[in-house]
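> Got a predicted model here, sequence first, then my questions.
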Amino acid sequence: MQSKEKIKVGISIGDLNGIGSEVVLKTFQDRRMLELCTPVIFASAKILSYIKKHLNLQVDIFGVDDATKAVHNKVNVVNVWRESVDINFGQEDEKIGAYAIKSLKAATKALKNNEIDVLVTAPISKSNIQADDFKFPGHTDYLDQELEGDSLMFMITNSLRVGLLTDHVAVKDVSSNITEELITKKLSTINKSLQVDFGIRKPKIAVLGINPHVGDNGVIGKEDDEVLKPTLKSLNEKGMLTYGPYAADSFFGSDNYKKFDAVIAAYHDQGLIPFKTLSFGQGVNYTAGLSHVRTSPDHGTAYEIAGKGQADHSSFEEAVFKAISIYKKRSEYKELSANPLRKFKREQKR
């Protein structure tokens, strides 16, 4: 691959007191990564130099004024700020949260301006990012506002993809949030993502029940019978391959998930507990449905091990791989859509 073809991977640095900087630097300590892409980190070269020295990491940092000045075969750092910042690993700090948001906003702006091709976000602390100019529970809600489309939290590995009908919603509010409109929107987003981002022509999507045992014919709850089942039937009639709803307690343990291209959970823990159990650090959080590609590792700030050199960078590295793969799939889909004859010939060969 020629350097001019390398994908520019923008990276927001996340919480500097957490493990984000460590997993980012460990990922690009491997020089082979620079043959695959051009990293552009939005932070401070001075701060990252301090962190790399603290962790005894061997990675060369190249400071630039903006993403357009990024140099191939270098670990580029756009200096979003130049002042000194007090790093206290493992501590919750509102000032550090403010720098995480500065990084995210700068990276998102660069993404919107096509100065970078994809965005990979290091973990933030949801409690210390709240401010007058940032009132979002996390990355996804902010990016949903800034980037065109309808966002959906989509946890992915090579063998498992789990989407959510509701994400950061209190358990007591889950059922009231799940409506025919929401189900239709989320499943349509997943269906399109599987086609465009993963190259699956006719995706098969499994949907988990809202209540235990899918409500047991209304004994444990009526939402599955009155809302979920009719909506899935309607989507199937329109040509979408949706299956279920399935009882969540036995779905993953029976390996039933392997029969489908994606699984849709009703709420956060119903989907993420089995996903993280099965993914073993290889999981990636992908925000499907947006105009640009954004991924992140499937873990948080891990304050308890921050600054100790113990963080496993596998998930962040995988997030970089997945962002690149999805970007290429989208480009391929766009090219094929613009050339129907080529698309027809390709499908005839399958």
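Received the coordinates, thanks. Numbering: from 1, shown residues only.

> contacts and neighbour counts: CA atoms only from here.
Noted.

> wait, M155 sits on V284?
Yes: counting by C-alpha atoms under 8 Å, V284 is a contact partner of M155 at 5.6 Å.

> tell me, what's touching the two both at once?
Common neighbours of M155 and V284, counting by C-alpha atoms under 8 Å, 6 or more residues apart in numbering, are D298.

> Next, the spatially most central residue of the chain: secondary structure please.
When C-alpha atoms, centre = their mean is applied to the chain, the residue found nearest the centroid is Y286 (2.4 Å). Secondary structure assignment for Y286 (DSSP: H, G, I helix; E, B strand; the rest coil): strand.

> which residues does the nearest residue to G20 once chain neighbours are set aside contact?
Once flanking residues are discounted, G20 sits nearest to A122: 5.1 Å by C-alpha to C-alpha, 6 or more residues apart in numbering. A122 makes contact with 11-15, 20-21, 24, 296-297, 316, according to C-alpha under 8 Å, 6+ apart.

> Check it against this one:
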Amino acid sequence: MSKTENIIVGISVGDLNGIGGEIILKTFEDARVFDFCTPVVFASIKVMNFLQSHFNSEITLNSINNVNQIKDNQLNVFNVWNEPVTINFGQEDLNIGAYAIKSLEAATQALKNEDIDVLLTAPISKKTIQSDTFKFPGHTDYLAQELGGNSLMFMITDTLRVGLLTDHVAVKDVSKAITPELIQNKIDTVYTSLQKDFGIRKPKIAVLGINPHTGDSGVIGTEDDDTLRPTLQKIKESGKLVFGPYAADSFFGSNNYKNFDAIIASFHDQGLIPFKTLSFGQGVNYTAGLSRVRTSPDHGTAFEIAGKGQADNNSFKEALFAGIQIFKNRNEYAELTANPLKKQSKKG
């Protein structure tokens, strides 16, 4: 373990042909960021030196081969590999995808070993990461396997949090995937995360319907009446403040979302289209329900602008600070749970 007292944020470098390297460098060129954390990029010093030169970055890099060499106030680069890597910005390349996975696997192992406190993942290409040994559709499913827990894609900003009942599921399979057990599981995960990760003692959660107009009393599908509505009623009877299902088409436009601590959408685009419309460039993809903290920006590799120096690092920076704050919140929650007297004192 490093002797630094700072929160250590491990960063998987993502697809090197995308904008990941650029947004990492831009974020840590602001020296004030080092007051909040000590970053460790899992890649190689050769790759980072190339990126530093390409983007004319003057940031100080510290090449390390073990965590005892981590230094504060520098961008630490943990050498996962030593061979040279050819970067062709904007190109989909299976070889580059393999290096993205090497970085992710090394960073995840460091997280499991508690050598780092938080994992921040730069964007990957879901196409180029596929191989005989890596068959996950993205970060979330892989991390769920490695870290345990009930993972949930939770898109967050300071004022908006959107979770999903189903994430990377084809639309034709959504209704079959939504079962009472899944609904209960996802709501429990969101509820616990709101308490533990965001410090909300009695969360209010809204759930969006599966069908247009929540089925219009069965005219446009019966899934809302047969599955979603009765399950939500049972959960509400258990004491949780869960409401819905709400018709998704008017929920955000009417500003009703502002009345809740989190919204759970039934499927991917139902939740992510309004989320990204309201917060694009500022949103964070947080994987709730895991044993450790992982965040990511709310965008992809952006191959079309990769290497051009045009990438906006705001979402990546927001993901960095969200991870730091959630880590602190979890520690405080654990301390208060272990020491009820302190909790009572805090209330008073």
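Received the coordinates, thanks. Since this is a predicted model, take the numbers as computed values, not measurements.

> State the distance from the spatially closest residue to the residue nearest to the centre of the first structure that is not a sequence neighbour to S325 of the first structure.
Of all residues beyond its chain neighbours, the one nearest Y286 of the first structure is T295 (4.4 Å), with distances taken as C-alpha to C-alpha, 6+ apart. The spacing between T295 of the first structure and S325 of the first structure, counted by C-alpha to C-alpha, to the nearest Å, is 11 Å.

> I41 of the first structure touches I13, doesn't it?
Yes: if you go by C-alpha under 8 Å, I41 of the first structure and I13 touch, sitting 6.8 Å apart.

> how many other residues sit next to the residue lying closest to C37 of the second structure once chain neighbours are set aside?
Once flanking residues are discounted, C37 of the second structure sits nearest to I7: 4.9 Å by C-alpha to C-alpha, 6+ apart. For I7 of the second structure, the count of nearby residues is 19 (other C-alpha atoms under 10 Å).

> From F321 of the second structure, how far out is I7 of the second structure?
In terms of C-alpha to C-alpha, I7 of the second structure sits 11 Å off from F321 of the second structure.

> picking that back up, wasn't the residue nearest to Y286 of the first structure part of a helix?
No: applying three-state DSSP, one finds T295 of the first structure to be strand, outside a helix.

> Confirm for me that it is in contact with K322.
Yes: with contacts counted by C-alpha under 8 Å, T295 of the first structure reaches K322, the gap being 7.4 Å.

> hey, what's in contact with both of those two?
V284.

> now for the longest helix anywhere in the second structure, which elements pack on it?
Taking DSSP state H as the criterion, the second structure has its longest helix at helix 314-338. Under the contact definition 3 or more C-alpha pairs under 8 Å, 6 or more residues apart in numbering; DSSP states H and E, helix 314-338 of the second structure sits against helix 20-28, strand 118-121, helix 180-196, strand 284-290, strand 293-297, helix 340-347.

> Specify the stretch among those that is closest to G149 of the second structure.
Taking C-alpha to C-alpha, strand 284-290 is the member of these nearest to G149 of the second structure, at 4.8 Å.

> What is the mean deviation of the closest one from its aligned residues in the first structure?
Taking mean C-alpha distance after the TM-score superposition for the first structure, the mean distance separating strand 284-290 of the second structure from the aligned residues in the first structure is 0.2 Å.

> now that strand: how far from the chain's centre is it?
4 Å (C-alpha atoms, centre = their mean, to the nearest Å).

> So what touches stretch 17-37 of the first structure?
6-9, 13-14, 48, 51-52, 55, 57-59, 72-75, 87-92, 96, 122-123, 301-303, 305-307, 309, 311-314, 316-317.

> Just to be sure, which of these are found in strands?
The members of the contacts of stretch 17-37 of the first structure that map onto strands under DSSP state E are 7-9, 75.

> most surrounded residue in the contacts of A122 of the first structure?
Within those, neighbour counts (other C-alpha under 10 Å) peak at D15, which reaches 32 neighbours.

> how far away is the alignment partner in the first structure of I24 of the second structure from K259 of the first structure?
Taking TM-score structural alignment, I24 of the second structure has V24 as its aligned residue in the first structure. According to C-alpha to C-alpha, V24 of the first structure and K259 of the first structure sit 34 Å apart.

> likewise K172 of the first structure?
Counting by C-alpha to C-alpha - K172 of the first structure and K259 of the first structure are separated by 31 Å.

> and the two? which has more neighbours close in?
Taking neighbours as other C-alpha under 10 Å, K172 of the first structure and K259 compare with K259 leading, 11 against 8.

> In the second structure, what sits opposite the more buried one in the alignment?
In the second structure, the residue matched to K259 of the first structure (TM-score structural alignment) is N259.

> wait, what's in contact with its match?
Neighbouring residues of N259 of the second structure by C-alpha under 8 Å, 6+ apart: there are none.

> go with 10 Å
By C-alpha atoms under 10 Å, 6 or more residues apart in numbering, the contact set of N259 of the second structure is 204-206.

> same thing with V169 of the second structure?
Residues in contact with V169 of the second structure, defined by C-alpha under 10 Å, 6+ apart, are 177, 267-268.
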